[in-house]
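In: This is the structure alone, sequence omitted:
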């Protein structure tokens, strides 16, 4: 009896549980299913982020490090050469005057220093073609300097020097052949200047080579630019030799030749490792050199091959003189091409140019805005 009494609460609890279960008291409420997460969208570029395209400039990744300025035919020749087709390069050089010819030969030769299969095919097809021999010879000069590296003598290994001089000797013989095949062409003699620099020719020997150049092309900017390197303090001359050479060339130059560019090249060679605050950048000499080049630019023919190189250096010196708006104007005229001084002196010319360009363009835009606002305020004041 006592056991039955003890079971009564259990039975009552069971009856209550069954009744409540039927009423649905113990059914779990289903959680609402969350909608599937939308795929992540790329973050929009914030409006304040600088993009060169927004200022009418070429995108960083499209900058051409080979050329100082536009040369559609040369680009086509380079593209053809990369596929093994040498004919466009041959035709282009045959149609080029000595100034254009030298610029194009050096660019084509730089490409051949990386892969000369197309030049070898050219020479095989036309053994007596002076242009083919010249490009091949200049490619050896470019290769020799590449093997040497761009460090100072104390940081260059014995092996690098041996390879440098071995290939440079080959280039010397090839250039002699190019000169024999085209006796009136100054380009083989101009190319020999870098051989003379590398081999450490005495001044007397260099003077003899220079006479061969000027008798063929007395006002050739490319030739003078190459020779100025020989007379630099870092090579076979001094600051005094270098500036004297530049002044002598400018004194004899016809209007519009762009030889006044040499003064800025000489100043750049002297100062490029200095801060922009260096007093020589602000000197009367630097200002006179800038102004003289501007005057010569105005008289130069529109298609002068050294116009882009002149503008690149003007960007550098105008910026150093805080002539920001003028510097930005010159930069816009050559933007997209950085195969020139000052950019090619830097280990990463693209990064350096992009940094200078951004600072310069933004600063110029700010100054122009300020000038426009000042004019508007002045106009309002006059109306009152």
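Out: Happy to help now that I have it. These numbers come from a predicted model, not from an experiment.
In: hey, let's count contacts and neighbours off CA atoms from now on
Out: Fine.
In: what's the offset of the longest helix belonging to the chain from the middle of its chain?
Out: Here the longest helix in the chain is taken by residue count, with DSSP state H as the criterion, and it is helix 349-383. Averaging C-alpha positions (CA atoms, centre = their mean, to the nearest Å) puts helix 349-383 25 Å from its chain's average.
In: what helices or strands is that helix leaning on?
Out: Counting contacts by 3 or more CA pairs under 8 Å, 6 or more residues apart in numbering; DSSP states H and E, helix 349-383 packs against helix 324-334.
In: Kindly calculate the angle that the helix it packs on makes with helix 349-383.
Out: Helix 324-334 runs at 130 degrees relative to helix 349-383, counting by axes from the mean of the first three to the mean of the last three CA atoms, to 10 degrees.
In: who's in contact with the most centrally placed residue in the chain?
Out: Taking CA atoms, centre = their mean, the centroid of the chain lies closest to residue 338, which sits 2.6 Å from it. Shown in contact with residue 338 (CA atoms under 8 Å, 6 or more residues apart in numbering): 63-69, 344, 349-350, 353.
In: in the longest helix of the chain, what counts as buried?
Out: By 16 or more other CA atoms under 10 Å, the buried positions in helix 349-383 come out as 349-350, 353, 357-358, 360-362, 364.
In: Include distance to residue 193 when you put those residues into CSV, please.
Out: Shown next, in CSV, are the buried residues of helix 349-383 (distance: CA to CA, whole Å):
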residue, distance to residue 193
349, 25
350, 28
353, 29
357, 33
358, 37
360, 36
361, 38
362, 41
364, 40
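In: Specify which member of those residues is nearest to residue 331.
Out: When these are compared for distance to residue 331 (CA to CA), residue 357 wins out at 7.7 Å.
In: try it against this one:
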């Protein structure tokens, strides 16, 4: 059995080394279970330092807050917001933590999470992150799409072409979420067609096609065996071309979740049997594999390593 190669980095922080270091700093059991007892700084200080340094980079802020909320014990955000009740960063992190936990805790917890999101939005009026947290809460609670779209619009009004905002709504519109296949594909195509040159939103139709593959695989494993057809048709070719020319081959600076988008693009190019174009994508991915979308294939790590290594000698594109 193939063990995970040491050269692979599969981590929630992606290639954000500051975020990864902050998670490592916050995880020691002595700090978390003792709430920092005996130390000269509060338990939440590393998270506060990270978000303070992130500033108004809304793209990176959304990524960092989301990862912190999903990886850290809730006690960190609870203690921070209790110690600094007017701190916007503390409120935003707590809102994201509560939206993750509340749906499993019942109606009262959901209502409390909603209030925390709105408080965070009031405290940080220019920040789209509280609205994205509220959108995630609505998704978890199966709120109809038409009621969620205004919340999504609040996020993109504050940060037009926000990569995370578009992917969150794509998930909402997915047949695995609360929408339909035509709604999802139409949204992805319209967004990509209007996106500025260099925006990662150009990849949205490819991400939608990956979501279609996941939907079919969940519906019937036998259907998944034929999903290569989805990657070879004219529409799929056009989607991949749009991602390559509209984002990958541009001079746009890397965004916070570029590693995740590169993995999606590499996956699509291997499914579409386009090795010459996949090779430079894998070179840019480097060691940073993401579990999705490779988890749609048998033995994801072996498959990723196979393609990365076999394409290493291809001509540079």
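Out: Structure's in. What do you need? Small disclaimer: the values here were computed from a predicted structure and weren't measured.
In: all strands for the stretch 51-200 of structure 1, in order.
Out: Counting by DSSP state E, counting those that start in this stretch, one finds no strands in the stretch 51-200 of structure 1.
In: Which parts of it are helices?
Out: 72-82, 87-94, 98-114, 117-125, 130-148, 158-181, 187-199 (DSSP state H, counting those that start in this stretch).
In: about what we covered before: most widely separated two among the buried residues of helix 349-383 of structure 1?
Out: Farthest pair in those (CA to CA) is 349 and 364. Separation: 21.9 Å.
In: Structure 2: which residue goes with residue 116 of structure 1?
Out: Aligned by TM-score structural alignment, residue 116 of structure 1 pairs with residue 74 of structure 2.
In: ok, residue 281 of structure 1 to residue 273 of structure 1 distance?
Out: Going from residue 281 of structure 1 to residue 273 of structure 1 by CA to CA, to the nearest Å gives 12 Å.
In: Looking at these two, which one has more neighbours?
Out: Per other CA atoms under 10 Å, whichever of residue 281 of structure 1 and residue 273 has more neighbours is residue 281, with 22 against 8.
In: Residue 195 of structure 2 contacts residue 205, correct?
Out: No. With contacts counted by CA atoms under 8 Å, residue 195 of structure 2 stays clear of residue 205, the gap being 11.9 Å.
In: Looking at these two, which one has more neighbours?
Out: Just comparing residue 195 of structure 2 and residue 205: by other CA under 10 Å the higher neighbour count belongs to residue 205, 28 against 18.
In: Name the helix or strand for the alignment partner in structure 1 of that one, please.
Out: In structure 1, the residue equivalent to residue 205 of structure 2 is residue 263, according to TM-score structural alignment. Assigned by DSSP states H and E, residue 263 of structure 1 belongs to helix 261-271.
In: residues in contact with the very next helix or strand once past that helix?
Out: Next helix or strand after helix 261-271 of structure 1 toward the C-terminus (DSSP H and E): helix 284-299. For helix 284-299 of structure 1, contacts defined as CA under 8 Å, 6+ apart pick out 255-258, 260-261, 263-264, 267, 280, 307, 310, 314, 317-318.
In: Weed out the non-buried ones from those residues.
Out: 256-258, 260-261, 263-264, 267, 280, 307, 310, 314, 317-318.
In: In a markdown table, list those residues along with distance to residue 300 of structure 1.
Out: As requested, those are exported to a markdown table (distance: CA to CA, whole Å):
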| residue | distance to residue 300 of structure 1 |
| --- | --- |
| 256 | 4 |
| 257 | 6 |
| 258 | 7 |
| 260 | 11 |
| 261 | 12 |
| 263 | 17 |
| 264 | 17 |
| 267 | 22 |
| 280 | 27 |
| 307 | 8 |
| 310 | 11 |
| 314 | 15 |
| 317 | 20 |
| 318 | 20 |
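In: What about the aligned partner of residue 146 of structure 2 in structure 1, how many residues nearby?
Out: Counting by TM-score structural alignment, residue 146 of structure 2 corresponds to residue 204 in structure 1. Around residue 204 of structure 1 there are 9 other residues, counting by other CA under 10 Å.
In: who touches residue 114 of structure 2 in this structure?
Out: Residues near residue 114 of structure 2 by CA under 8 Å, 6+ apart: 95, 99, 134, 137.
In: Surely the third one touches residue 98?
Out: By that I understand residue 134 of structure 2. No. Between residue 134 of structure 2 and residue 98 there is no contact under CA under 8 Å: 9.9 Å.
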